[in-house]
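Participant: here are the coordinates; sequence isn't available:
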């Protein structure tokens, strides 16, 4: 129930109540929330208070509004805890989901300047470019473009590009992956990405750039990824 004598604002109490129902599963993805009027009548509070609670839930991605229809529970976001270097395949398997790839491009080309800098090679050196849609239970989660120096890693084929590259690096080539540096920023989906990820114009995405290193400090791969912000989030565990 809503405690009107509590120092906690009423809108926040309602917000937390709805959030708990979502997290505990009594409200599931795609469920239609009661209307502002229904919430107001149930808890004997103003519709303005209800509107504030719902607006906060929309801002935090728990629910979304559909014009003329109502407010619905959002798809659950997958959370990756940082630090911790895992591949997409490992991450999805850990969640009990089936990972898969759709290969968009497999090519060998001279390293672009940004890629050459990240991999510490010359611009003229050849790199593998592997662009893939990463899926979980056949749902597109991210568009990932990986660059690997052909001089350092021989033998990557289109067939291998359909599988986990980390598994190939570690199990087949016996390479020791040590760490990675990663940059995350927010953006808006572009026209090419929205088609591949089944998104709409203006939808938010997370742009991620990662350089992965072997145990001797050699750069192994440079990866640029576009993650659906409506399905993915990152949590960082920080220690002083």
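Facilitator: Received, thanks. The structure presented is a predicted model; accordingly, all values stated were derived computationally and were not measured.
Participant: CA only for contacts and neighbour counts going forward, please
Facilitator: OK.
Participant: just give me the longest helix of the chain.
Facilitator: Across the chain, the longest stretch assigned as helix under DSSP state H is helix 10-24.
Participant: next secondary structure after that one?
Facilitator: Using DSSP states H and E, the helix or strand that follows helix 10-24 towards the C-terminus is helix 36-43.
Participant: picking that back up, which strands and helices sit next to the longest helix of the chain?
Facilitator: On a contact count with 3 or more C-alpha pairs under 8 Å, 6 or more residues apart in numbering; DSSP states H and E, helix 10-24 meets helix 47-59.
Participant: pull the residues that contact the following helix or strand past the helix it packs on.
Facilitator: Using DSSP H and E, the helix or strand that directly follows helix 47-59 along the chain is strand 63-66. With C-alpha atoms under 8 Å, 6 or more residues apart in numbering as the test, strand 63-66 has contacts from 54, 57, 58, 71, 72, 73, 74.
Participant: what sits against the fifth one?
Facilitator: Taking C-alpha under 8 Å, 6+ apart as the definition of contact, the neighbours of residue 72 are 29, 30, 31, 32, 33, 63, 64, 65, 66.
Participant: next one: the last one
Facilitator: By C-alpha under 8 Å, 6+ apart, the residues touching residue 74 are 29, 30, 61, 62, 63, 64, 230.
Participant: quick one: buried ones out of these?
Facilitator: Listed as buried from the contacts of residue 74 are 61, 62, 63, 64, 230; burial here means 16 or more other C-alpha atoms under 10 Å.
Participant: pick the one among those closest to residue 17.
Facilitator: residue 62 (12.2 Å; C-alpha to C-alpha).
Participant: now do the buried residues in the helix or strand harbouring residue 208.
Facilitator: Take DSSP H and E as the rule and residue 208 turns out to sit in strand 204-214. Across strand 204-214, burial judged by 16+ other C-alpha under 10 Å covers 204, 205, 206, 207, 208, 209, 210, 211, 212, 213.
Participant: so who does residue 144 touch?
Facilitator: Applying C-alpha under 8 Å, 6+ apart, the residues near residue 144 are 130, 131, 132, 133, 134, 223, 224, 225, 226.
Participant: then this one, side by side with the first:
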């Protein structure tokens, strides 16, 4: 039961109570909120008050309304450094499980722009869904030189980390990267893969990774919902 606090509107008290239960794990990320009638009874408030509180948390990205399903607790944002670290390095370094689900593969891809930037005669293209703790996080299109890194094609095709494979098979380490970052909305096919709506903002990042002597290693295009990550720049 909520108490009447003259300093805070009732909906704000409910918002704070919900937020506290989310932050302490009583309402787990990825789970759905209990039904409205149950929450109204728990907090002793009207549906109008509850909906105002829930609406505020949706606007903050803490909750996500899913049409026809309910309201889900959003995963906590992962701080993703704009550094040379690969996806698996960042995720596993923070105690999470990284996954690479292969959605498509094209050997000898018809991608002249990618081949030119990679200075390659023949490139392979992978479309991968990068997952954190088995939840979709990033949709990635990855290109690399199919002949230069032939021993990486098989492992990447079975879901292994590309950069970990390069280290193990070739002793290759990235030295710097060129990036272009934009914000837009997910297209229908992208939204379906990521499990988001087409009205949700996403980061679009193009990254060219370079190795020793400025030799290109890989080109990627990634799409990540803004609510899932905070981008941090490291010099």
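Facilitator: Cool, the structure landed. Bear in mind the structure is a predicted one, so any value in this text is a computation, not a measurement.
Participant: with structure 2 superposed, average distance for the longest helix of structure 1?
Facilitator: For helix 10-24 of structure 1, the mean deviation from structure 2 after alignment is 3.1 Å (mean C-alpha distance after the TM-score superposition for structure 1).
Participant: could you check how far residue 119 of structure 2 is from residue 215 of structure 2?
Facilitator: 8 Å (C-alpha to C-alpha, to the nearest Å).
Participant: repeat for residue 5 of structure 2
Facilitator: Relative to residue 215 of structure 2, residue 5 of structure 2 is positioned 63 Å away (C-alpha to C-alpha).
Participant: and if you look at residue 151 of structure 2?
Facilitator: Remark: distance between residue 151 of structure 2 and residue 215 of structure 2 (C-alpha to C-alpha) = 18 Å.
Participant: give the buried residues for the longest helix of structure 1.
Facilitator: In helix 10-24 of structure 1, counting by 16+ other C-alpha under 10 Å, buried: 10, 11, 12, 13, 14, 15, 18, 19, 22.
Participant: and the residue most central in space within structure 1, how close does it get to residue 38 of structure 1?
Facilitator: When C-alpha atoms, centre = their mean is applied to structure 1, the residue found nearest the centroid is residue 232 (3.2 Å). For residue 232 of structure 1, the distance to residue 38 of structure 1 (C-alpha to C-alpha) stands at 31 Å.
Participant: next one: residue 68 of structure 1
Facilitator: Counting by C-alpha to C-alpha, the separation of residue 68 of structure 1 from residue 38 of structure 1 is 17 Å.
Participant: and those two? which has more neighbours close in?
Facilitator: Between residue 68 of structure 1 and residue 38, counting by other C-alpha atoms under 10 Å, residue 38 is the more crowded of the two (13 against 6).
Participant: what are the ranges of the strands in structure 1?
Facilitator: 63-66, 70-73, 78-82, 99-110, 126-136, 139-149, 177-188, 204-214, 219-228, 232-236 (DSSP state E).
Participant: in a markdown table, list these along with distance to residue 167 of structure 1.
Facilitator: Shown next, in a markdown table, are the strands of structure 1 (distance: least, C-alpha to C-alpha, whole Å):
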| stretch | distance to residue 167 of structure 1 |
| --- | --- |
| strand 63-66 | 37 |
| strand 70-73 | 36 |
| strand 78-82 | 19 |
| strand 99-110 | 13 |
| strand 126-136 | 15 |
| strand 139-149 | 15 |
| strand 177-188 | 11 |
| strand 204-214 | 14 |
| strand 219-228 | 13 |
| strand 232-236 | 23 |
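Participant: coming back round to it: could you identify the most distant pair in the contacts of residue 144 of structure 1?
Facilitator: Across the contacts of residue 144 of structure 1, no pair lies farther apart than 130 and 226, at 14.0 Å, counting by C-alpha to C-alpha.
Participant: who's more crowded, the two?
Facilitator: residue 226 (26 against 22).
Participant: so what's the more buried one up against?
Facilitator: 142, 143, 144, 193, 205, 206, 207, 208.
Participant: repeat the analysis, applying 7 Å as the threshold.
Facilitator: Contacts for residue 226 of structure 1 were tallied using C-alpha atoms under 7 Å, 6 or more residues apart in numbering; they are 142, 143, 144, 205, 206, 207, 208.
Participant: what's the matching residue for the last one over in structure 2?
Facilitator: It stands for residue 208 of structure 1. Matched to structure 2 by TM-score structural alignment, residue 208 of structure 1 sits across from residue 205.
Participant: isn't its match up against residue 219?
Facilitator: No - applying C-alpha atoms under 7 Å as the test, residue 205 of structure 2 and residue 219 come out as separate, 10.6 Å apart.
Participant: and the match of residue 208 of structure 1, how far is that from residue 184 of structure 2?
Facilitator: 11 Å.
Participant: then residue 97 of structure 2?
Facilitator: From residue 97 of structure 2 to residue 184 of structure 2 the distance is 27 Å (C-alpha to C-alpha).
Participant: now the contacts of residue 74 of structure 1 in JSON lines, with distance to residue 79 of structure 1?
Facilitator: JSON lines is the format used below for the contacts of residue 74 of structure 1 (distance: C-alpha to C-alpha, whole Å):
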{"residue": "29", "distance to residue 79 of structure 1": "16"}
{"residue": "30", "distance to residue 79 of structure 1": "19"}
{"residue": "61", "distance to residue 79 of structure 1": "13"}
{"residue": "62", "distance to residue 79 of structure 1": "14"}
{"residue": "63", "distance to residue 79 of structure 1": "17"}
{"residue": "64", "distance to residue 79 of structure 1": "19"}
{"residue": "230", "distance to residue 79 of structure 1": "11"}
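Participant: on that earlier part again, buried among the contacts of residue 144 of structure 1? Need that as a selection in ChimeraX.
Facilitator: Per 16+ other C-alpha under 10 Å, the buried members of the contacts of residue 144 of structure 1 correspond to this ChimeraX selection:
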select :130,131,132,133,134,223,224,225,226
